[in-house]
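**Student:** below are the sequence and a predicted model; questions follow.
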Amino acid sequence: MYNKKTEQHYVVKDCPECHNIKNEPSNQYKLYISRASGAFICHRCGVKGSWFDFKNKLDDGHVQITKYETKPTNAEDLNVAQQKVTYQHNLLNSNNSTKQYLIQNRGITAETLQKYQVGTSQFKFLIRNEQTTSSEWKVLECVTFPMSRLDSHSKIQYTKHKIRSITNKSAMKMEPSGTALGLFGYHTIPLNATQIVITEGEYDAMAVHQCTGLPAISLPNGCRSLPVDLLPLLEKFTKIYLWMDDDIPGQQGAEKFAKKLGVSRCFIVHSNLPNQQHSILYKDANDVLLKSNIDMNELIKQAKVLPHDRIMTYGDLKNDVYREMFGMQDGSKPMNGVQSTTLPRFVNQILKGHRRGELTILTGPTGIGKTTLLSQLAIDFASQGVNTLWGSFEIKNVRLIKKMLCQYMGAEQIHERNFNEASQQFEQLPQHFMNFYGTTNVDQVLDAMEYAVYVNDVHHVLIDNLQFMLSGQGTGIERFENMDRAVEKFRKFATQHNVHITLVVHPRKVDDGHELGLSSVFGSAKATQEADNVIIIQNAKDHRFLSVKKNRFDGTIGNVPYRFDKESNRMIELTEEQVERLKAGQLEITY
């Protein structure tokens, strides 16, 4: 079937979905099939999907390529992971505060906790101090969730534990590092099961199983990711119920996962009945368990397949309309996007958060801190589960990551004695880096982006910067035309793949002291016209500020003064009082 193979893929000469390629060599060998999962993507016609989908696209539906190969797990690491299952005894044989929290606050019975082998222990996390902007290590009481999968002999193996603090939502990690991912609750599935419920979180999976008796599992990274090497574990199921959170990220995740798993066998479950007076009462399955008398079996009966991409009814959009108009019951506004913890006025108050499907243009004079801002926000969002892909064409990845690691630790530099500990935490962030540098064809970049979006569930792409990526590709008017085509392609990609693209574009040369505007962005007006957001880092007489010149979401624009804190390697917003003191000469800031 396949004609070539790489370390990760089988490469097929002719894609069955492509139109006639007329034996053109440049049109061949575009279909890549993952050796680990069977997931496929054609870089010519764009068709992609799961192994389940691929088989159904062929006439007989019985093609075979190879036995699924799972990521090898180091024997020593696996032994450590297996030993960590003993954490459950700390929970089940005691009446500690964590056990009481799980039973009383989460509504999970001791029987369910024991079946899912949930445990408890104390772990050390790097916690940021919002007042001092520094970070310090703290020991926190945590819940441990074992992740499992099948080994090459079809036996359950425990590969990792997800570890979550019961007091600090952001304190979460996977251990041990380097081992293959697994699914929480996979060991509870009966051998003859043909249907399964997949939830966003561990508490939701246990709630569903506790109330319905159906086999229920949760994903290792919530609604943000369904790693392709886990797809073989789900291949045997003829019916899959996707019960993600009833918010924007959850429903976006459900749509993406259905396309990965095979739309025809996936049914989307909502935590709210369609005839409820208010559309959004309950966020997830655990919320339903705690706050309602709704029969979860009824919610599962109401599940429907994903509607066609181009054909929708008001019923399909009703909940999204409600969310945009009124938000959630807790007062949150999910349409506002992911919020920032480090630059709240700039991101939360003006931009209204970080949203998928948008294109952001960032510009500013050379050396003013564009990469610093990008890396700070990327870490901020990645720490909240936003899968990120970096395309650094001006700064090599090693130097970029060195800067990011210092920012993550909130330190001017990392001491050698702290490197391994810091790296272990930093490695938990869902970040990926493209291996490009300097001039690169935009279509090569888009190919890499498309692969990362499908395989790694990336939904934030940073391109730093456009001029370096296109350097040497034309002169004069051709240079502007190349830029316009690249911007147009990035805009189209953001919309079609529902990802946020942040694109750095250098400004035109202006005289010192002149404030930059929309017309200062280099090239034609294409970039600013296509963009949803335009951000400029400006130089004032006595300080610098972040200027939002365009915000398509709700039209809010404005300026946020900041200072650069050398000790933490981060930008810090200035208060109005600090700005007044600067103007009066009572406060001095260096950048």
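**Tutor:** Received it, and whenever you're ready, just let me know what you need.

**Student:** only C-alpha atoms for contact and neighbour calcs from this point on.
**Tutor:** OK.

**Student:** look at Ile572 and give its secondary structure.
**Tutor:** The three-state label given to Ile572 by DSSP: H, G, I helix; E, B strand; the rest coil is strand.

**Student:** isn't it up against Gln578?
**Tutor:** No: using Cα atoms under 8 Å, Ile572 is not in contact with Gln578; the gap is 11.8 Å.

**Student:** quick check: neighbours shared by these two?
**Tutor:** The contact sets of Ile572 and Gln578 do not overlap (Cα atoms under 8 Å, 6 or more residues apart in numbering).

**Student:** just give me the longest strand of the chain.
**Tutor:** strand 135-150 (DSSP state E).

**Student:** what about Gln424, how many residues nearby?
**Tutor:** 15 (other Cα atoms under 10 Å).

**Student:** in addition, the following structure is provided for comparison:
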Amino acid sequence: MLRRMNVVACARRLFGVCTAKRNVQSLSDVPVVYVSKMKSVLSANKVSFEDGFTCLTTSCPVGCRKDNSYSGNFYVNKVTGLFVCHACGQMGQWQWLERRLSDMKRLKGDISPPVFPEQSSARPESVPDDVLSRFQPASTVSDKQLSKCLGHLGLKHVKREQLARLGAMVGKSEILLPLRGSNQNIGAWKLFFRDDANSLQENLLGNRLTGQLLLSNEEAWHSDNVVLVTSGADLLALTSQKVPAICVEPQLLPQEVLPRLEHFKQICIWFGEHQLQAQRVARKLGLSRCRIVRAPELRKGPHEVLVTNGDKLASKVKLAESLLHPAIVSFSNLRHEVLDAVTRQDKNRGLPWNRFPALTSVLGGFRDGELTILTGPTGSGKTTFLSEYSLDLCQQGVSTLWGSFEIRNTRLAKTMLTQMAGMNLEKNLHRFDEFADNMEQLPLHFLDFHGQQPLKTVMNAVNHAQYVYDLGHVIIDNVQFMLGLGDSESRFIDRFYRQDQVIQAFRSFATATNCHVTLVVHPRKETEGVDLTVNSIFGSAKASQEADNILIIQTTATSDMKQRKFLQVCKNRFSGDLGIMQLNFNKDAMSFAKKTAPVKNMEVKSPKEEEPLEVHLDLGKSKLDQFELFMKTHANMLK
């Protein structure tokens, strides 16, 4: 019998170690290519592709030889642009592929067969004849010799069928397992033996083929899930329990081999003590599909866990943890949405109000999924304005749900019908049916509540309406009237806290359903004659913090004892633009839409800037004084 170290030396001499060299370029010589450009080039050349975890996958676009065993799959690495063709086994850089596609498009397909870039690769290795005298195929070795060899190596759990499917060679006290590269050829071997300290060792013998893999069996490649390990002993332990596994080198997972792993939906990485290498491999393969076995009691690897505890390894694989947190995303997850926001900025501004163009110019329009808060003094016309505000959108097809807790639905509907008609219907009864028929066609619905209601009851009704009517706009008028304290456990809860619950519930509803919510919130009592601010909203600061838009109806008595009103935009999360617009009330039409003054930008401008409407604010004056000064200054331009 050969001595152990002599076997190793002999095998190294027979097969050679690290004899193959690759043509390596300096990193500075490799042009940077981005996946967005790859996709653009492929699409421009009418090459359809699938966006995978690590590669763009398509059929070979350059007309190489087809090979039925791989269905002509062609992979382009999304990071480096390296392409690998499984039809002919060729690979190359993105720049070559880009030029080839350009030539094919320019010459309309009348082009000679491709000449791929020259590559250096390890040639397939076969077992020399003199080795066959010391190692026999696992399928033909005697039961006695196989049992003795496996017992000596501590691999009693391994079956003959496993070794045969792997193409293993069995000696008296050693086992050879073939390693295959991305082209499926045997490029090296892994030798199992016991060293002088009686520890199980594995040595790599033969040409170090780029991306060597110790294949478990064909079943592993037909599975959607796989376990990656770093030793042949771990692989044998897993496959003995019918867990699909592949052995890789922890220090090397080159891009040439990534296409072979592309089809796996979920990859468990069980690298034992090599936790840093496991994280690196997970990032390379795609964090979204990778999980890592990190439990301290499993750091020994599958082989040691099986030998020591005799546990079922399939249950241990389920303990693997993802490196991703479901609440954390990266820019790559948001890239397409950001691109859409940049390229479709005008469309993303929102639906404009036909009745309030000045409001549209400040807010940018009505947008889905936002929360708007409207406040103003008692009797300032909040409900009247909001009914027209919502009617304008409803007439443009926005499915609307009105929740009026302060006034009856009949009175609200009468106001909206009058605003829709644009006239006093009491004086034009003959046209009532005409406008009523038109209003019945609108996607408008009402909550049949009045007075205080528990939040849970209201939200159940709102969620039901959202499901049935696909709501785009929900109005609650107003939050204070809706607050219900009927529940025994809620009876003594602070009203500020209850209001915060309402704000949070509707904020979550708007975000989850992409439905715009408008809440009317009364202000706290302020000194008469003082303009309202964001801080005037009743309750805690939560309302102003959660809101995307805050609108305040300001009222001031003029010298002739008349009341002047204007709408102030105090918060605009979309664009940040703030401004005011005058509200002129038409009593017959119950409308604020007539004679609406242009918007004044509240931003302080430099005196050197020349704009059609130049505004210089005196911060010592009230908003009404500023507004009147603005109107007088630009009276001729606004006619």
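**Tutor:** It's in. Source: prediction; values computed, not measured.

**Student:** give me the TM-score for this pair.
**Tutor:** TM-score of the superposed chains, computed with TM-score structural alignment, normalised by the length of structure 1, equals 0.43; 273 aligned residues with a Cα RMSD of 2.9 Å.

**Student:** can you spell out which helices and strands pack onto the longest strand of structure 1?
**Tutor:** helix 97-100, strand 119-128, strand 156-165, strand 183-184 (3 or more Cα pairs under 8 Å, 6 or more residues apart in numbering; DSSP states H and E).

**Student:** if you set the cut-off to 7 Å instead, what comes out?
**Tutor:** The elements that strand 135-150 of structure 1 packs onto, with contact taken as 3 or more Cα pairs under 7 Å, 6 or more residues apart in numbering; DSSP states H and E, are strand 119-128, strand 156-165, strand 183-184.

**Student:** do you know which of these lies nearest Arg563 of structure 1?
**Tutor:** strand 119-128 (18.5 Å; Cα to Cα).

**Student:** and the closest one, what does it pack onto?
**Tutor:** Using 3+ Cα pairs under 7 Å, 6+ apart: strand 119-128 of structure 1 touches helix 87-92, strand 135-150.

**Student:** make JSON lines from those and add distance to Val560 of structure 1 to it.
**Tutor:** Formatted as JSON lines, these follow (distance: least, Cα to Cα, whole Å):
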{"stretch": "helix 87-92", "distance to Val560 of structure 1": "47"}
{"stretch": "strand 135-150", "distance to Val560 of structure 1": "24"}
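
**Student:** between these, which one is nearest to Leu261 of structure 1?
**Tutor:** Between those, strand 135-150 lies closest to Leu261 of structure 1; by Cα to Cα that is 17.1 Å.

**Student:** can you give me the helices for the stretch 451-591 of structure 1?
**Tutor:** 466-469, 477-497, 526-530, 576-583 (DSSP state H, counting those that start in this stretch).

**Student:** using TSV, lay out these together with mean neighbour count and distance to Thr144 of structure 1.
**Tutor:** Below are those laid out as TSV (neighbours: other Cα atoms under 10 Å; distance: least, Cα to Cα, whole Å):
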stretch	mean neighbour count	distance to Thr144 of structure 1
helix 466-469	22	44
helix 477-497	17	34
helix 526-530	19	45
helix 576-583	13	44
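
**Student:** between those, which one is closest to Asp320 of structure 1.
**Tutor:** Going by Cα to Cα, the one of the helices of the stretch 451-591 of structure 1 nearest Asp320 of structure 1 is helix 477-497, 17.5 Å.

**Student:** for that closest one, packing partners?
**Tutor:** Using 3+ Cα pairs under 7 Å, 6+ apart: helix 477-497 of structure 1 touches helix 526-530.

**Student:** check contacts around Trp402 of structure 2.
**Tutor:** 445-447, 474-476 (Cα atoms under 7 Å, 6 or more residues apart in numbering).

**Student:** looking at neighbours, which among those is most surrounded?
**Tutor:** Neighbour max across these (other Cα under 10 Å) = Val474, 24 neighbours.

**Student:** which strand or helix spans it?
**Tutor:** Assigned by DSSP states H and E, Val474 of structure 2 belongs to strand 473-477.
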